[in-house]
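> Okay, sequence plus prediction incoming.
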Amino acid sequence: MSRLTDLIAKAKSKDADLGRELEREFKALSSRRSFGLNFERHRPENVELPGRPIRKGDKVRILPERGSTKKGDQRLWKVVSLAGKGAERMASLSLLYADEPEQAEAPVADLCVVAEFRDYIYPGLVSTGKVERGGDKPYHTVINGENFHALEALTFTHRGKVDAIYIDPPYNTGAKDWKYNNDYVEGDDQYRHSKWLAMMERRLIIARQLLNPEDSILILTIDEKEVHRTGILLEQLLPDADIQMCTIVINPSGTSRGLLSRVEEYAFFAFLGKRTPSRVPDNLLTEQAGKPKALPWESLLRRGNTWYRHMRPNLCYPVFIDPETRKIKGVGDPFDGEDENARIRSKDGFDAAWPIRSDGKLGIWRKDGRGLLKLSEQGYATATQPDTKRGTWTIKYLMAGATKAIASGDLSVERPDEDGPVRLLDGMGMGSIIKTVWNRSAHNAGMHGSALLRAIIPGRSFPFPKSLYAVEDAIRSVLLDKPDAVILDFFSGSGTTAHGVMRLNKQDGGRRQCISVTNNEVGADEQAKLRKDGLRPGDPDWEQWGICDYITKPRIKAAITGETPEGQPIKGDYKFTDEFPMADGFEENAEFFTLTYETPIAVSHNRAFERIAPLLWMRAGSEGSRIDTLPEGGWAVTDCYGLLTDLDQAASFAEAILGKDSISIAYIVTDDERRFQSVVRQLPDTVEPVRLYESYLTNFRFSMGR
């Protein structure tokens, strides 16, 4: 062993990258055990970054000429120098990892930057759109980027803060469903299984750093191709977890492939710390499905494109709410003025809640004032939370179907507070633990995965999406008691996990947020067609067909708004736990981002702040407004965090933070540790001080999963 160590040291002195690779392989071999899962740790993957500007020192590939369907030169080159301008710009290149030196020149337009997975990265985010219907709720976030690097970015924002990870990775069936080193892994590849395991291991090593070790859960779904290897891999990576596997019937008609007819797939549940399953009314095997797991509270605000106050003037009236107790105290007369801003805002110390739509204009309620007061008296209507963005309150009520079920005894409710809302007796804290075999029609992937997706984004397809209700049930079964949980899906595909989280929030008034990570890969067949048309990755006409831009973002936006990408109301109803029109959408917020790759010099000199800003916002909880540019006055404070760039303004900054209990983080930009500590002493103990950009740069100097 000592001889090998000496040889590796010599290799490092001549070629640092080669030396590190040899050392990594040596450590992997020397750590192998007699029992357990042994597999080849293949050469780390790399990812092409189409569209990223070419810089001196970058690693690049030379792309095939436009219109060609050839694979192209897969060798890596280093950009030695750049010359020229515009379309005539040329790059001098030097071949990497070659036995013999080789030089070349190529047009910059024919180059694509490549990030190797052993390289350090300094990530940023660029917003590509948002949808806001959730008032002051935290934002769900969607990140378009290589998930390995996105996970590394999240080590800065969410280390130890994630309550649950739900992933549905590629199943390694041998079809063209996942890529390795820019190649699709075919079914006849003799290293197919070890390549898949190496890919998964690298990501899970980082992912476990994001989970809260004291109380969290990892859920991983898989089929028979890799189920046994996955179980052993999880045992090795999460030795302190309690791991169980569930069998889920997803296709009752079965798929034979010439052998036994397969109807199921599998889900691993790895419980960390004190996390245990929640009790739910349906154990998903023996008990009858159909029992509600939560009362179907519905928004009193009438949704839809046309429901403004002129449609039903008598339904546009103020509801008076006690801001301390959140109880409905009365209603006022319908608004009959011309200037909507002149409406009454309060009365006798009570807030006046109006049916304000997302565009700020007055809409209508679903019930008249007399009917609402009657529901409130019975505990069937309640004010849930203030909506500071729209300047009103969110009011929920039970529709006729639910109240009739309560009256008939089909639903058992109680009213803990004589002036408050009713709650379901068979809800949280009651019922059963789910079984390890699930057999529910709701989990049929064809009906409630593919068909449901076609209804939401008509004309667009995605291979093998999960049943929305299977994902919803999985999350509910372990997070029913955590209405503010953070859930991560770094193989998000079509966005089913985020959709399921939003449904669960609607059922119990939760504020759970989902972080979805997917790339913008274009399918193999579509790639061939686009290349024949002279397109390349990075071209807008190519990128529009990628998974993130064509499927994930449109699906999540459509689910929230209730409208298809073409602006039409979504046809059909949600089923099972709570049934309501999909066109109603959800009262949720979401923002979409693309992962960027920054340089440490640009970061430390404030030249990358606009791309770092979303990471600071996410670390503070993805709530409220964001500081997107450097503040002119030297400091700024938002709903949940503050930023100080001029330490001479520290006193004013600290005073502003002391006046807002909602602030959890203070970012302080300074290279001087003593001045940083001086500012920290002025801050409340409840505020986490973070030194920029030292904290950011130090975090990414580590090679996380390499």
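Perfect, I can see it now. Remember, it's a predicted structure, so these values are computed and weren't measured experimentally.
> alpha carbons only for contacts and neighbour counts from here, please
Noted.
> and the longest helix for the chain?
helix 192-210 (DSSP state H).
> From the chain's centroid, how far away is that helix?
19 Å (CA atoms, centre = their mean, to the nearest Å).
> try stretch 212-225
The chain centre lies 16 Å from the centre of stretch 212-225; the measure is CA atoms, centre = their mean.
> Next one for the comparison:
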Amino acid sequence: MDKMRMESEDLQQDNVQRIAALFPNCVTETRDENGHLKKAINFEMLKQMLSDSVIDGDEAYEFTWVGKKASIVEANRPIRKTLRPCKEESVNWDTTENLYIEGDNLEVLKLLQESYLGKVKMIYIDPPYNTGNDFIYNDDFKMSGEEYTDESGEVDEEGNRLFKNTDSNGRFHSDWCSMIYSRLMLARNLLSEDGVIFISIDDNEQENLKKICDEVFGESCFIAQIAWKRKKEISNDSKNVAIQGEYVLCYGLEKAKLALEPLSGEYVDKSYKDPTDEFPCGKWRPVPLTVSKGLSGGGYTYTITTPSGVQHTRLWAYPESSYKKLVDEHKVYFGKDNSGVPQRVMYLSESKGQPISNYWDSVATNKEGKKDILSLFGDNAFDTPKPTGLIRKMLQVATSEDDIILDFFSGSATTAHAVMQLNAEDGGNRKFIMVQLPEETDEKSEAYKAGYQNICEIGKERIRRAAKKIHEDNPDANFDDGFRVLKLDDTNMKDVYYAAGDYTQYLVSMLESNVKPDRTDLDLLFGCLLDWGLPLSFPYTSETIDGCMVHTYNDGDLIACFDENVPESVIKTIAKRQPLRAVFRDSSFVSSPEKINVGEIFKLLAPDTRVKVI
């Protein structure tokens, strides 16, 4: 019976396995920090395998900074953390499919790697803008000014500083780049094949973010850099140029395609004609039937005679039979005098829309974002909220009714608000995953005075209040207005679980359990979901069988029992249900023979069930 891992996936070793499948001669062995052998990559050999000439030198076109390699290592490093359910702060815990996760997003993204691999349709993030100040995401690769000076070569051989390290120097850019790079690496894994990511950014790091995204997602995945007009007013105290806009970078994976949006009224008024007796089916416009010479796709050459007797021999886009069908349907326009080159009649009702513009000057402004907050809280509970209208626009062009939307810098939870609003309007069932560090609010802020001690408390309360208001504005709407709260915490397991060999048999026997004493069945269940890569939003039931508590997740995707000394009758009941997975505690069995017997019971009654212990 296998033992559950109870830590995040080792992405570095996964990447090694992928490379090994393509280039087995590039795989070697090395020892880890504990002296154990593990697979590694011979990078010089790999570079040579990918080159059509002899590798001679280390020049390459690349974007780099101090700490970049460390950020890659940090993104791939496994962690011993878990997500603990918090039912008391949740809304509609048993039925909702939405998630609100509290914790550092780098670690949360690591934990979500298996459960949401390739399942997220849209990601929106509004990361902290780099203004030269330290920001709150303090990762292992973040370094002090002195450390940066040493590593970046800003001192000579005698230790003298080569130039002054001011706030405008690269350390601040390096910190920010390292912070965002590792998170985007992990986020990319969660996007579906047609998934799209939108990132809000200002001038300070726009250039660097574009280069990072080109590297993480690939230049071919770049869709657009959207200019967003965030404010209408021009500040009188602006220096040189008044900044009214920001950017939204948009990247999509291989099959990503943004939806068309309805034609604007201005375009319709300019391009479409009013109905006539000849073309009565609504507004219409003429579309050329001819094909320009030299264009790919060819065409059809024949002569068309107009109602007035004028003949036109051209290279036409349609074969003659299709043209005659258009004539029969009264969808050919010959000009005002019925003698012009024929054109197809395209009705407005036939239009599929138009591509979105990369200039959003009338979507929503930051002032409207503040109004959103004021309408819910009555005061300025959050300083810089993005407007729901901005994110609603992204949802409209990038998602459909059943998609998952992730925001791992969720702030005041504008994205959750926008998801519920759009679902109420179009009947969709989009699901959101909000991730936010519980950053403490300023004691002088209105939010703190109102009793909100951290940003997560603001975000959760906003979702509750927004849901109530959306119901009031849309009394007939049926949408998911709940969310499950999960909080990042240390692993459920004691140290002995991971390194039993480091403890003497006497000490092991003194330990009653390898599970921490403050952990509940629900903690253990959700820890197993992460370990086995199951989504965290599915329904589950709990029941008592012969005195033991048994949890069934999503109709048998997983059945778990974490009781001590589980009797054989319970084991057989679970096996007869033939779940895809079953999990027990190691202490559920008095002895090794009993554990072996469990394996035999499942082989007999449920041979396809995967059984593990924690």
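Good, I have the coordinates. For clarity, every value in this text was computed on a predicted model and none was experimentally measured.
> now the helices: where do they sit in the stretch 401-550 of structure 2?
414-426, 446-449, 455-473, 495-498, 505-510, 521-532 (DSSP state H, counting those that start in this stretch).
> Out of those helices, which gets nearest to Thr131 of structure 2?
Of all the helices of the stretch 401-550 of structure 2, helix 455-473 sits nearest to Thr131 of structure 2, with 20.4 Å by CA to CA.
> Now do the closest one against helix 414-426, angle only.
20 degrees (axes from the mean of the first three to the mean of the last three CA atoms, to 10 degrees).
> The closest residue in space to Ser376 of structure 1 that isn't next to it in sequence: how many residues sit nearby?
Spatial nearest neighbour of Ser376 of structure 1, excluding adjacent residues (CA to CA, 6 or more residues apart in numbering): Thr382 at 6.4 Å. Thr382 of structure 1: 25 surrounding residues under other CA atoms under 10 Å.
> And Thr382 of structure 1, what's its match in structure 2?
Counting by TM-score structural alignment, Thr382 of structure 1 lines up with no residue in structure 2.
> Just tell me what Asn439 of structure 1 corresponds to in structure 2.
Per TM-score structural alignment, the equivalent position to Asn439 of structure 1 in structure 2 is Asp361.
> How about its match: what's its closest non-neighbour residue?
Lys229 (4.9 Å).
> What number of residues are in the vicinity of the one you found?
Lys229 of structure 2: 19 neighbours (other CA under 10 Å).
> from memory Glu205 of structure 2 sits against Asn130, does it?
Yes - the criterion here is CA atoms under 8 Å, and Glu205 of structure 2 meets it with Asn130 at 6.7 Å.
> ok, the spatially most central residue of structure 1 - contacts?
In structure 1, the centroid-proximal residue (CA atoms, centre = their mean) is Ile515; its distance is 1.7 Å. Neighbour list for Ile515 of structure 1: His140, Thr141, Val142, Ile143, Val486, Ile487, Leu488, Asp489, Phe490, Ala498 [criterion: CA atoms under 8 Å, 6 or more residues apart in numbering].
> Could you pull out the helices in the stretch 201-350 of structure 2 for me?
Using DSSP H, counting those that start in this stretch, helices in the stretch 201-350 of structure 2 cover 206-217, 265-271, 320-328.
> May I see those helices arranged in TSV, with distance to Asn105 of structure 2 as well?
As requested, the helices of the stretch 201-350 of structure 2 are exported to TSV (distance: least, CA to CA, whole Å):
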stretch	distance to Asn105 of structure 2
helix 206-217	18
helix 265-271	42
helix 320-328	57
